[in-house]
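*Asks:* how would this look folded up:
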Amino acid sequence: MTRWEPNAGGRLEEAALELFGEHGYDQTTIEDIATRAGVTKRTFFRHYADKREVLFGGGDAFQRFFVESLAAAPAAATPLEAVAVALDAVAGAFADRHEHSARRHRIIAASAELRERELVKLAAVATALAAALRERGVPEPVAGLTAETAVVVFRSAYDRWATADGDEALPALIREALTALQALTAAPGS
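*Replies:* Down below sits the predicted model:
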């Protein structure tokens, strides 16, 4: 019997990231993760429903933070300005997490199952953002298009940031993506 140690969830997450990186997602078992973390399988299942959730367990909090940040945007903000406020806030939350995010990104990129799960998570964020925009009085199809655009901007910037050496900050990459989007939608000759 191992001695109880605090932060089992954090140890499980770190153990999973290490093992997924060393052996791959498919070759790593829940037993492997629990053993590396110094806990039982039962403890694993107290924290996570399955091994995917070690990588996606914070999805609800991520979605809530996006929506709460959108709600904090000024009432007079255009839909795109409002999601820009949310994007900036969410990006700021990743400031000290580049190494962790890069490791997680590599693991997800290497697995079709995990890439699919990531897309499902981001689709849920878009759905929640669209609902929040509608609550601000933004009609359809603008609410849905703006929400989907926010997710595409985040994903594009996050992918660049997570695969780079960390010299550029995620908020700067998001602003760059928003600027590119604005240039894309500008009228020719303007």
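
*Asks:* hey, let's count contacts and neighbours off CA atoms from now on
*Replies:* Will do.

*Asks:* for the longest helix seen in the chain, packing partners?
*Replies:* Secondary structure of the chain read by DSSP state H shows that its longest helix is helix 112-135. Helices and strands touching helix 112-135, by 3 or more CA pairs under 8 Å, 6 or more residues apart in numbering; DSSP states H and E, are helix 59-71, helix 98-109, helix 142-163.

*Asks:* Save these as CSV, and put in mean neighbour count and distance to Pro6 too.
*Replies:* Below are these laid out as CSV (neighbours: other CA atoms under 10 Å; distance: least, CA to CA, whole Å):
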stretch, mean neighbour count, distance to Pro6
helix 59-71, 18, 22
helix 98-109, 17, 20
helix 142-163, 19, 29
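
*Asks:* compare with the first, here's sequence two:
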Amino acid sequence: MARWEPGTAERLQQAALELFASRGYEQTTATEIAQSVGLTERTFFRHFADKREVLFHGQELLQGAFLTGMDSAPAGAGALDVVIVAMHSAATEFFPAERRPHSRARQTIIDRNPALRERERHKLATLGATVAAALRDRGIGELPAVLAAESGIMVFRLAFGLWIREGEQRSLADIQTAVFGELFTLTATAAGSAADDVQQREVQR
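*Replies:* Coordinates of the predicted model:
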């Protein structure tokens, strides 16, 4: 009988990634994943509801990292400032450099399968809703809470895609900072253009 031991879930995850990459996601069974590391199918299902969830194990931990980061933001901080602090904390804790090859392999598998892509979108949507709820709990209004949360998830998704590119050396936290910089430049330019348009209309009246 296979022995229950620490790290079993991680062993199954790594085995699944290797099998999905070599055989294909659809062609790989939960039994084959378990057997490849000397475990039973029963042990596999103690850890994961199905083979799809191997790729999404740890979602709760990622949400927890975001929420812990939000708790560390100063009282009275603006909605987006809180999100930025949370994202920096999560990126530093949850996505160290040594995790990059694993994340790259995982994303490659997800990108090849429509059902997995939908599951990934659902994961990010759930994360965004969780962040928005936590912002509301801090006394931030509904609209700014949702805007800040959704903006953060967009930046996270774009930064993550850059972070897993071959040859990329920057940390996820640094890439997030760069992407936020681009966002702030765009919004500042748009705000300036909008103000100019309003002023021009007033002059023409």
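
*Asks:* circling back to that earlier point, closest one to Asn7 of the first structure among the helices and strands packed on helix 112-135 of the first structure?
*Replies:* helix 98-109 (17.0 Å; CA to CA).

*Asks:* Which part of the second structure matches that closest one?
*Replies:* Mapped onto the second structure using TM-score structural alignment, helix 98-109 of the first structure spans residues 100-111.

*Asks:* what sits up against whichever strand or helix holds Ala86 of the second structure?
*Replies:* According to DSSP states H and E, Ala86 of the second structure maps onto helix 79-94. Residues from elsewhere that reach helix 79-94 of the second structure (CA atoms under 8 Å, 6 or more residues apart in numbering): 62, 65-70, 72-74, 131, 135, 140, 144-145, 148-149, 152, 156, 172-173, 176.

*Asks:* Next, the buried residues of stretch 34-41 of the first structure.
*Replies:* 34, 36-40 (16 or more other CA atoms under 10 Å).

*Asks:* quick one: the helix holding Ala86 of the second structure to chain centroid distance?
*Replies:* 11 Å (CA atoms, centre = their mean, to the nearest Å).

*Asks:* Please name the residues that touch the aligned residue in the second structure for Thr127 of the first structure.
*Replies:* Superposed on the second structure with TM-score structural alignment, Thr127 of the first structure falls opposite Ala129. Ala129 of the second structure makes contact with 146, 149, according to CA under 8 Å, 6+ apart.

*Asks:* switch the cut-off to 10 Å
*Replies:* Going by CA atoms under 10 Å, 6 or more residues apart in numbering, Ala129 of the second structure touches 123, 135, 145-146, 149-150, 153.

*Asks:* go on, Arg106 of the first structure?
*Replies:* 20-21, 162-163.

*Asks:* again, but for Val37 of the second structure
*Replies:* 8, 11-12, 14-16.

*Asks:* could you flag which of the residues you listed are buried?
*Replies:* Among the contacts of Val37 of the second structure, those classed as buried by 16+ other CA under 10 Å are 8, 12, 14-16.

*Asks:* and these, which of them are in strands?
*Replies:* For those, not one is inside strands, with DSSP state E as the criterion.

*Asks:* mind giving me JSON lines with those residues and columns for distance to His57 of the second structure?
*Replies:* JSON lines is the format used below for those (distance: CA to CA, whole Å):
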{"residue": "Thr8", "distance to His57 of the second structure": "12"}
{"residue": "Leu12", "distance to His57 of the second structure": "11"}
{"residue": "Gln14", "distance to His57 of the second structure": "12"}
{"residue": "Ala15", "distance to His57 of the second structure": "14"}
{"residue": "Ala16", "distance to His57 of the second structure": "12"}
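
*Asks:* how about those, which pair is most distant?
*Replies:* Across these (CA to CA), the longest gap, 12.2 Å, separates Thr8 and Ala16.

*Asks:* Next one: the residue lying closest to Gln63 of the second structure once chain neighbours are set aside from Ser22 of the second structure, what distance?
*Replies:* The shortest distance from Gln63 of the second structure to any residue other than its chain neighbours is 6.2 Å, reached at Leu127 (CA to CA, 6 or more residues apart in numbering). Look at Leu127 of the second structure and Ser22 of the second structure: by CA to CA, to the nearest Å, they are 31 Å apart.

*Asks:* Specify which residue of these two has the higher count of neighbours.
*Replies:* Leu127 (22 against 11; other CA atoms under 10 Å).

*Asks:* do you know how far the more buried one is from Glu98 of the second structure?
*Replies:* Leu127 of the second structure is 23 Å from Glu98 of the second structure, by CA to CA.

*Asks:* Could you do Pro114 of the second structure as well?
*Replies:* Counting by CA to CA, the gap from Pro114 of the second structure to Glu98 of the second structure is 28 Å.

*Asks:* At the geometric centre of the first structure, which residue sits there?
*Replies:* What sits nearest the mean C-alpha location of the first structure, by CA atoms, centre = their mean, is Phe62, with 6.4 Å.

*Asks:* Now check the second structure for the residue matching that one.
*Replies:* Using TM-score structural alignment, the equivalent of Phe62 of the first structure in the second structure is Leu62.

*Asks:* Any idea how many residues pack against the aligned partner of Asp174 of the second structure in the first structure?
*Replies:* Correspondence of Asp174 of the second structure to the first structure, assessed by TM-score structural alignment: Ala172. Neighbour count for Ala172 of the first structure, taken as other CA under 10 Å: 15.

*Asks:* quick one: what helix or strand has Ala172 of the first structure in it?
*Replies:* helix 170-185.
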